[in-house]
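Asker: Provided below are the primary sequence and the corresponding predicted coordinates.
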Amino acid sequence: MLMSNLYVGVTGLQTSQNALNTTAHNLANIGTEGYTRQQVSQGDRHYDTISMDPAVAHKQIGLGSAYVNCKQVRSVFLDASYRKESGRSEFYNVSAKALEHVEDQLQEMNGAEFKENLNNLWVAVQELSKDPTSAVNQSAFINRCAEFTESAKAVYKGFTDYQNNLDSKVKKLVDEINDTADAIHELNLKITAIETGGVEHANDLRDTRNKLLDRLGELGNIEYEEDKFGTVNVSFEGTQLVLTDNVHHLACDTDESSEGFITVYWEYAGKQYRDEDGNKKVDISGARVYDLTQTVSTVANTDVGELRSTLLARGDHHATWHDITEDSTGEYYNQNISQSVIMNLEAEFDQMYNNIVTAVNRAIEEAASNPATLARLKNPASKDSPSNYDIFVQMDDTDCLKYDIGSETSGFEMMPAGTVKTGFSVTNTKVNELLLQTPTLNTFITLDGEEDAAAAAALKSVFTDEIYTLNPSVTTKVDMLDYYNAMISQVANTGNVNKTLAENQEMTVATISAAREQIVGVSSDEELEYMIEFQNAYNASSRFINVVSEMLEHIVTTLGR
């Protein structure tokens, strides 16, 4: 009996020592990011049963305490909420930053605002209308047109450069998702190997895995479940990413139809084939990770994840005015353009430029003082064309390459079938070099020797007629100066909305994180209390062993006599 009591004391020493080790481990990791507090569970060891016949009940002798379990203290609900809301926070952060960038691009470029150049052009038109025949006014007007064109190109190039930067970011995010999935799969194997025997718990490895799941939740919309073997299976955007024995990787496809932008697809679902030239290709039509035409919605969880937001902000091509005007229903614009921060602004900006350039050229071509018109009046057989005296002309391929922002057909592949791919865009227009050399070619003097006031008035109407709308979703018509102001206001308002949403999401994430930290975090005061408790238990077990030892010594000594 006494020998079994001695065993009880020994097990007490062992369990108390293990509990002290766990407490010390908690205190040592109090500042470790991602660490989860570990909690000791103790219980009784098996009892020895002594049969006593006849007896009302058999006698049982306890064998001491047991170190049953060392578990992590976590909330499954808070973990899931944190990962969902942190992904939503990243989504709106990316959108807010994109809008901040384009707003800066519109307001400032090399120290001069684009709006200043637009206003300068308007002032030059007003001065020209006062005295159309003035060589000074004519020269100033042509120079302002050139400044306006160059500044428009700089703004548009800023948009396209930012798109390219976002495209590079997409590749990095895809690589990170794949690396994270591989790491989770590797941890699954290690955790399963350690915990299969039912003796140990790989808590530190679980902490690492939970940290990876937190990051994966920021990158996209994930769902996950842990099976009875300790393996976590993860779905990304509704498709299996991490499985028990495999990982489905994401891949990047660069398609010429999207101007070289990356399209993210599931590598395992892409179908390989060879084109007419024998080159290997991948059909990703049924393997795309995202459908970016879906409406951004919290209910549908289409506003979750840094990768989705980056793809939406970037868009799938460099947009032009064709993306707005050449679909009368507005369906294409609403599905493919409006939800992209950059493409929407590119299309509206290019539409403004197209409207100004086209209207200015039309006013010059229809002017009674147009040199080509005067030549035909003097000589009906004259073949002189009004286009020879247009202010704005289209650039050739060499000029387009010089600006490195696309060509005349940039982005048109994404337009509906039957789209006419003509007209002036920022990327394909320049000021007529003949007029730059001789600004007074358009003299604004009619055949009768009078100044062409009608032509000057037509140029003014380009900026004052309220005939323009930003996009198919806006019905209010404005003049050209108000058009630009409306575009800036739209960017500012949308940016403010996204910034507010981002800030609200950050508060939500912070609240959930604080609630989660109350559970998983290590409290030094609490752990010190546990340490004192386990030290006292250790001391008690030690004294118990001493008492049993003295009793045994007394019995042996007594019997020895």
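Answerer: Nice, thanks for sending it over.
Asker: hey, let's count contacts and neighbours off CA atoms from now on
Answerer: Fine.
Asker: where do the strands sit along the stretch 51-200 of the chain?
Answerer: Using DSSP state E, counting those that start in this stretch, the strands of the stretch 51-200 of the chain run over residues 59-61, 65-72.
Asker: So which residues of the stretch 251-400 of the chain form helices?
Answerer: Counting by DSSP state H, counting those that start in this stretch, the segments of the stretch 251-400 of the chain that form helices are 306-314, 322-325, 331-332, 341-365, 371-378, 397-403.
Asker: repeat for the stretch 101-250 of the chain
Answerer: Counting by DSSP H, counting those that start in this stretch, the stretch 101-250 of the chain has helices at residues 114-130, 135-195, 203-219.
Asker: now swap in the stretch 401-550 of the chain and tell me
Answerer: Applying DSSP H, counting those that start in this stretch to the stretch 401-550 of the chain gives helices spanning 433-437, 453-464, 480-520, 524-560.
Asker: Next one for the comparison:
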Amino acid sequence: MSLFNIGVRALQTNQVVLQTTGHNIANVNTPGYSRQTVALQNLPGQFTGSGFIGQGVEVQAIVRNQSDMLTRQATAAAAVSAADSARAQSLQRLQDVFSGGDSGLGAAINDMMNALADVASAPTDLTARTVVLTRMDETAARMRSASDQLDQIAAGVRSDLDTGVKAVNDLASQIARLNEQIVRAQGSGKAPNDLLDQRDQAIRNLNQYVQTTQVPADDGSLGVFVGNQPLVLGNTAATLSVDNAPDFSGSGQLKLFFTPPGGTPQAIDEQVIGGGSLAGQLKFYNGDLEEGSNLLGRMALSLTQTLNAQNRLGLTLDSKTGGDLFQPIALKDAIAGAGNPSGAGIGLAVADPAKLKASAYTVTFTAAAVGTVVRQSDGVALSFDGTTGNTLQDILRGEGLTTTVTGTPQAGDRFLIQPLREAAGKMQALVHTPSQLAAANPVNAAMGTGNTGSLQLASLQALSNPPGASVPFTLTFTGPNTYTRSDDPAVPPALPTTYSYVSGQAITYDSATPPTGWSLTLSGTPKQGDTVTVGDALAAGDYFQRDAGNAKAMLALRDAPMFDGAPLSDGFASAMAQVGTRTQSAQFAAQMSGTIAANLESDRTAISGVNLDEEAAKLIQYQQAYQASAKMIQVAQTVFDSLLQTMG
């Protein structure tokens, strides 16, 4: 009977081994499946007078082949890769908005500025004026179109975030259910391998959306945490959601929120989320997309402010003071932080377009006039203490902004300044009549008829319109390097005040009250007695219609430093470079993290994956063992039959 029992045990054991091998082969393509092997052990021998006689084999356990360390590493690396990939894909869409070529925004801006050259050459040519106004309208339209594209990208990312958190919540519920099943199954004392595989795969899928850490419990369940928040504990799952940031209502920033069962939503710091597509998309939405909006907004504001200001310094064909070429863009007031102790507010306007930074700002008060301004684009902190030259207004004036504080701020007050975010979508051309383009200067300059030197007019630019008390105005040269001014007459017996003259250096008349003046640049060498008179252009008949001084000044803006020192004509190229650099960096990071994730996943599957060739070889081996076990039973049966016949 012992031989018969050994054969039966061997047959049953090899059947289990064959069944497990078949299970491996059947799940070769099942995501997350870990190869299983059967651990065998021999039964204790039975003691006889001749020694211990073996009693065969039995199944000790069905082992799940996997490495906890490699599984955790591969899961974490996949989360980082998913974040980098999601951000890189979104940045590629942003880069498409900042594309070059004839249809790009940069071409429209350059065409608009270059068209002013024809007006400067022929100020009475209505066709040339019409081309300029058409180019301005086209530039404004492309600016609005680019802003709309950014809005569409934002809407797409927001939709992806909503889809992602729904998937996270479904996976969290699935993990909680698997935890419950695993706890029940482990009551038998054996590991439920297939349930453990399903849970690990669900965690890997979860980390594609948001990076998690896992903490095993004594009962076999697994706690899953996002940052320091428990997403899954035992058989209970919390939920995630995406909503507007609570700190500054209306800022357009998004946050990931954690809601425990029966609790209230709590914002999760973006920095602790780590990896996952949600982290990458939030980083893009709150950072990269914000920068793109600021770059566009700065161009729109600078073009609007600069060209409007210059056109107001000129005269139209019908002798009127020039008006705004584009609809003035009003800046949105600073957003007060939630729970600010005071009711203070901060109003904003553009002080100097050339100083604008493509950034938002956070203002924090530690006292009524003391605090810090943080430039969000680079993290630079600028402190103010309320002393002369170091007030909040002084700090923001250095950033190109005029600030009006209403009420009295208190310690703890916080404000978010987003001066550029929506500016591009508001750019609108106003002037559509060619005669309203103010190409002429309101002032003119005439050389004295008796001049004997080589003095020539290089440029004349109005600083105000109308010129007011700044004209008529005469410069009388007392030598090659000195002159006197008609607004500074000598009072006998005093001598006239003498000023220095340098060829090519601007001579400026600027009266603060009222703000009137002009800037005159001369070249050549004067002789004693030479004069230059600056007068009112309208006093010279219809001369102003043929003058193109203001058109030349507008054309000169093309090369004026505007965007972080770059000329206005290169502003879009600079924005393209910034977005392109971000995109390339993100793509490199995605490639790098993707390679690391793939290598770690390969290491994990080297242990856990199913090799069909290896399983086929084992199948033959275990089949032969099964057949041998059956033969053993047959032999035992024959021996037993012979014994019965002999005894009979």
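Answerer: Yep, that arrived. These figures come from a predicted structure and were not determined experimentally.
Asker: hang on, the earlier thing: export the helices of the stretch 401-550 of structure 1 to CSV and tack on mean neighbour count?
Answerer: Formatted as CSV, the helices of the stretch 401-550 of structure 1 follow (neighbours: other C-alpha atoms under 10 Å):
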stretch, mean neighbour count
helix 433-437, 15
helix 453-464, 20
helix 480-520, 17
helix 524-560, 14
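Asker: Map Ser461 of structure 1 onto structure 2.
Answerer: If you follow Ser461 of structure 1 across to structure 2 using TM-score structural alignment, you land on Ala556.
Asker: May I have the residues that are in contact with its match?
Answerer: Shown in contact with Ala556 of structure 2 (C-alpha atoms under 8 Å, 6 or more residues apart in numbering): no residues.
Asker: again, only this time at 10 Å
Answerer: Contact partners of Ala556 of structure 2, counting by C-alpha atoms under 10 Å, 6 or more residues apart in numbering, are Met113, Asn114, Leu116, Ala117, Asn550, Leu568.
Asker: Asn428 of structure 1 now?
Answerer: Asn428 of structure 1 is in contact with 153, 393-397, 399-401, 403, 405-410, counting by C-alpha under 10 Å, 6+ apart.
Asker: and if you look at Leu278 of structure 2?
Answerer: By C-alpha under 10 Å, 6+ apart, Leu278 of structure 2 lies in contact with 79, 82-83, 86-87, 157, 160-165, 168, 207-211, 242, 256, 270, 284.
Asker: cool, and Met632 of structure 2?
Answerer: Leu3, Phe4, Asn5, Ile6, Gly7, Val8, Ala10, Leu11, Tyr626, Thr638.
Asker: measure the first one to Gly49 of structure 2 for me?
Answerer: Read it as Leu3 of structure 2. In this structure, Leu3 of structure 2 and Gly49 of structure 2 are 18 Å apart, going by C-alpha to C-alpha, to the nearest Å.
Asker: Looking at those two now, which is surrounded by more residues?
Answerer: Set Leu3 of structure 2 next to Gly49 and count neighbours by other C-alpha atoms under 10 Å: Leu3 wins out with 18 against 6.
Asker: Surely that one is in contact with Gln637?
Answerer: Yes. Between Leu3 of structure 2 and Gln637 there is a contact under C-alpha atoms under 10 Å: 9.2 Å.
Asker: Which member of the contacts of Met632 of structure 2 is positioned nearest Leu307 of structure 2?
Answerer: If you rank the contacts of Met632 of structure 2 by distance to Leu307 of structure 2 using C-alpha to C-alpha, Tyr626 comes first, at 91.3 Å.
Asker: Let me see the contact set for the alignment partner in structure 1 of the closest one.
Answerer: Aligned by TM-score structural alignment, Tyr626 of structure 2 pairs with Tyr538 of structure 1. Neighbouring residues of Tyr538 of structure 1 by C-alpha under 10 Å, 6+ apart: Gly9, Val10, Gly12, Leu13, Gln14, Thr15, Ser16, Gln17, Ala19, Leu20, Ile532, Phe544.
Asker: Export the residues you listed to TSV and append columns for secondary structure and distance to Val76 of structure 1.
Answerer: Formatted as TSV, those follow (DSSP: H, G, I helix; E, B strand; the rest coil; distance: C-alpha to C-alpha, whole Å):
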residue	secondary structure	distance to Val76 of structure 1
Gly9	helix	38
Val10	helix	37
Gly12	helix	33
Leu13	helix	34
Gln14	helix	32
Thr15	helix	28
Ser16	helix	29
Gln17	helix	30
Ala19	helix	25
Leu20	helix	27
Ile532	helix	30
Phe544	helix	41
